[in-house]
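*Asks:* structure, please.
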Amino acid sequence: MNGNISYFDGHNDFLLRLMKSPAPREETWLGTGRAGHLDLARMKEAGFAGGLFAIFVPPVSSGPPPDFKALMANPPYDLPMPPEMDCRTAQPDALEMAGLLHWMERSAPDDFRVCRTPEEIRAAMHSARIAGLMHMEGAEAIGPDLDALHLFHEMGLRSLGPVWSRPTVFGHGVPMAFPATPDIGPGLTGAGKDLVRLCNALGILIDLSHMNAAGFDDVAAISRAPLVATHSNAHALCASPRNLTDRQLHAIRDTGGLVGFNFATFYLNRDGTASADTSFDVMRRHIDYLIAELGEDHVGFGLDFDGCVLPDLIGDVTGVPGLLRALSQAGYGDALLAKLAHENWLSCLERSLQPLG
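*Replies:* Next up is the predicted model:
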């Protein structure tokens, strides 16, 4: 492998950090403070060519964020999930984050572009602009009448996960538990099934990460688009309900979909802990497994920057070239590395963002 490979990432939570950061907005985005996992300067340094930027409305809380390293230090564990959030509570934050994505483009037009189509993503990458695709993790801000989906679509929304781990009016997510399977709870509600159909009609990718097994099966039965899990790993190697069983991996493969390999240590480590002492071999075993079960055309990256405990070997976005070098040294050829890094995601988006109305 010669030099850095440009890569496309299926999931990050930078918009939430940007909204919550006590530092000036420009400092957080442009990278003068070098806080968190992502900023414009480090993305350019690391070869980050584009990705799905998540709108995620956090649970209402007056206290500090959870210490996942401590909470997940001694499995088994089953962390309580926050209660369902209604549309009126979720929508203001969601709209603010959507606006922040567009502000990022306005503040750095030569370096960043909000994209709505695969053609725009390729054009941005060709012109050395980072391509940002608007994603929503948990559809609380949409509401059961689905009217707001049209508005967010006009703003650029092209990928949506009906649930995060807490329940919504659309369905149920999986808990933060270990060991456990995703086969827990009921499937999609009537509103959830309508949401899937409208996403198909508008050309919005439906993200299966965080969804429980019954909801996964409902999407598979209803959707006419490829099945995609933007940031998940292999359940056979780490028995977190957030990871995908072999049956789910095969369903994704059979529709021409994709799974984004996730850096979150509690979805990587075989013991389910959030320990950051995670080796490149552990990461590679998940990627090897995903390739074996899905095929090399259906695996990409969904690295979860600013949303998880990263391996110390990665640290932040600038650690990705180290993983790519480790994969190269383990025998991954340049053609396969290019598929994993960006080609598979771009091909999947070409299949997934076509309106099917």
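*Asks:* okay, CA-based contacts and neighbour counts for the rest of this
*Replies:* Will do.
*Asks:* where do the strands sit along the protein?
*Replies:* In the chain, the strands defined using DSSP state E lie at 7-12, 48-55, 77-79, 112-115, 130-137, 157-161, 176-178, 205-206, 228-229, 258-261, 299-301.
*Asks:* which parts of the longest helix anywhere in the chain are buried?
*Replies:* Longest helix in the chain, counting residues (DSSP state H): helix 87-107. The neighbour-count check on helix 87-107 (16 or more other Cα atoms under 10 Å) flags 87, 90-91, 93-94, 97-98, 100-102, 104-105 as buried.
*Asks:* tell me which of those is nearest to Leu188?
*Replies:* Cys87 (17.5 Å; Cα to Cα).
*Asks:* quick one: contacts for that closest one?
*Replies:* Contact partners of Cys87, counting by Cα atoms under 8 Å, 6 or more residues apart in numbering, are 140-143.
*Asks:* in TSV, list the residues you listed along with neighbour count and distance to Ala326.
*Replies:* Shown next, in TSV, are the contacts of Cys87 (neighbours: other Cα atoms under 10 Å; distance: Cα to Cα, whole Å):
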residue	neighbour count	distance to Ala326
Glu140	26	39
Ala141	26	40
Ile142	25	41
Gly143	20	44
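*Asks:* can you redo those as TSV with distance to Leu16?
*Replies:* Shown next, in TSV, are these (distance: Cα to Cα, whole Å):
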residue	distance to Leu16
Glu140	15
Ala141	14
Ile142	18
Gly143	20
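*Asks:* how about this one, so we can line them up?
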Amino acid sequence: MTLIFDGHNDVLTRILNSGGVDAAKAFLTGGKGHIDVPKARAGGFGGGFFAIWIPTENTLDDDFEAMKAEKYDIGLPQPVGVKNAVQIAMEEAAILVRLEEMGALKICLAAADIAACLESGTMAAIMHMEGAEAIDAELHALEVFYRAGLRSLGPVWSRPTIFGAGVPFRFPGSPDTGPGLTEHGAKLVRRCNALRIMIDLSHITEKGFWDVARLSDAPLVATHSNAHALCPHVRNLTDKQLAAIAESDGMVGVNFAASFLREDGRMLSDVPLEQMLRHFDHLIGHLGEDRVGFGSDFDGAVVPRAIKDASGLPNLIEAMRGHGYDDALLAKLCHGNWLRVLEKTWGG
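*Replies:* The predicted structure follows:
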């Protein structure tokens, strides 16, 4: 079975909402979510980026319902105060630590750690932060989270932070939806570069993208984004952005969220796998076969019915093989490209 290392999931938030640290044990036995140990084993899910994310006041279910329409423009959620965000972020980080204590996964700090996990069959986890609400202006929390294992960070989710602006859920639209990085954001990018924390560009505005491209000395990476040319959602990347990512030797993880895949931008699960393959083809055409991977957004989105959850990943692999992707290319897309870009970003 071809093992997959994936660019994004929201398992930690799902467990938080299910009861917090004490609910982590259900990850071992299975449940309603997209990812757990039984589903991972069944589908060849070898690990990925486990996101620390601060939930909104309203559930995303309301937004997903609105995104079933032919057109939508959902405003940016209100900013979250750093003190409240730190409390939630600490609990989600503790959930990840508990999962490691239970033997469900291993928190990885180097690309070699991930490779060893894939070899041994242990689920590999990167501690990632989706939106830096829990990071203060002085970046003290960044240093502490780094010591706890944080190795990847998106400055914003789809709401503003002191570091920059995120894109709303809007279709159709351009990713040029607002301002870029603030002075605090520029400081954050520089410190992440110094610590070799990967910077995730999946939710940032187009102006913010170009600010990071100008400031950062690391490969440009979007962990879970798709091609704007195929689905003109504001969350997707333009061909000009893809060219910059290719020039930096970065990469993009293909997002399984229906609204970022479908040409009509609707959050409906009847997405044929052929549509996903069109995004893979487009990204490979613009980035090259060494700079594309998976970025499922499992447990944080409505995904194609043909996949359903991590146990359905072999259905996608079979479709990719039928599409003409050979074993060498599949190995790169499924995990090799993530290992390459992480080693380049983090160092040996």
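*Asks:* and the TM-score between these chains?
*Replies:* The TM-score (TM-score structural alignment, normalised by the length of structure 2) is 0.97; 347 aligned residues with a Cα RMSD of 1.4 Å.
*Asks:* of the contacts of Cys87 of structure 1, which are reproduced in structure 2?
*Replies:* Counting by both residues aligned by TM-score structural alignment, their matches' Cα atoms under 8 Å, the members of the contacts of Cys87 of structure 1 that carry over to structure 2 are 140-143.
*Asks:* tell me, the longest helix of structure 1 lands on which residues of structure 2?
*Replies:* Structural correspondence for helix 87-107 of structure 1: residues 82-102 of structure 2, per TM-score structural alignment.
*Asks:* how far off centre is the longest helix of structure 1?
*Replies:* 17 Å (Cα atoms, centre = their mean, to the nearest Å).
*Asks:* that one vs structure 2, average distance?
*Replies:* Here the mean offset of helix 87-107 of structure 1 against structure 2 after fitting is 0.6 Å, by mean Cα distance after the TM-score superposition for structure 1.
*Asks:* which part of structure 2 lines up with stretch 185-196 of structure 1?
*Replies:* The aligned range for stretch 185-196 of structure 1 in structure 2 is 178-189, by TM-score structural alignment.
*Asks:* buried stuff in the matching stretch?
*Replies:* Buried residues in stretch 178-189 of structure 2 (16+ other Cα under 10 Å): 179-182, 184-189.
*Asks:* those in helices, which ones?
*Replies:* Per DSSP H, the subset of these in helices is 184-189.
*Asks:* now those as a markdown table including distance to Asp249 of structure 2?
*Replies:* Output for these, formatted as a markdown table (distance: Cα to Cα, whole Å):
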| residue | distance to Asp249 of structure 2 |
| --- | --- |
| His184 | 26 |
| Gly185 | 22 |
| Ala186 | 21 |
| Lys187 | 23 |
| Leu188 | 21 |
| Val189 | 18 |
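*Asks:* any idea which of the residues you listed is closest to Arg159 of structure 2?
*Replies:* Gly185 (14.1 Å).
*Asks:* quick one: that closest one and Ala110 of structure 2, what's the gap?
*Replies:* Gly185 of structure 2 is 25 Å from Ala110 of structure 2, where distance means Cα to Cα, to the nearest Å.
*Asks:* name the nearest residue to Phe56 of structure 1, ignoring sequence neighbours.
*Replies:* In space, and not counting its chain neighbours, Phe56 of structure 1 is closest to Glu137: 5.2 Å by Cα to Cα, 6 or more residues apart in numbering.
*Asks:* right, and that neighbour touches Trp164 too?
*Replies:* Yes. Counting by Cα atoms under 8 Å, Glu137 of structure 1 touches Trp164, with 5.9 Å between them.
*Asks:* which residues in the stretch 201-350 of structure 1 form helices?
*Replies:* 213-222, 246-254, 280-294, 320-329, 334-338, 344-352 (DSSP state H, counting those that start in this stretch).
*Asks:* please identify the most buried of these.
*Replies:* Neighbour counts (mean count of other Cα atoms under 10 Å) averaged over each of those peak at helix 344-352, with a mean of 21.
*Asks:* which bit of structure 2 covers that one?
*Replies:* Going by TM-score structural alignment: helix 344-352 of structure 1 matches residues 337-345.
*Asks:* what's the average distance for that stretch when superposed on structure 1?
*Replies:* Mean for stretch 337-345 of structure 2 is 0.5 Å (mean Cα distance after the TM-score superposition for structure 1).
*Asks:* now which residue in structure 2 aligns to Arg17 of structure 1?
*Replies:* So, by TM-score structural alignment, Arg17 of structure 1 is matched to Arg14.
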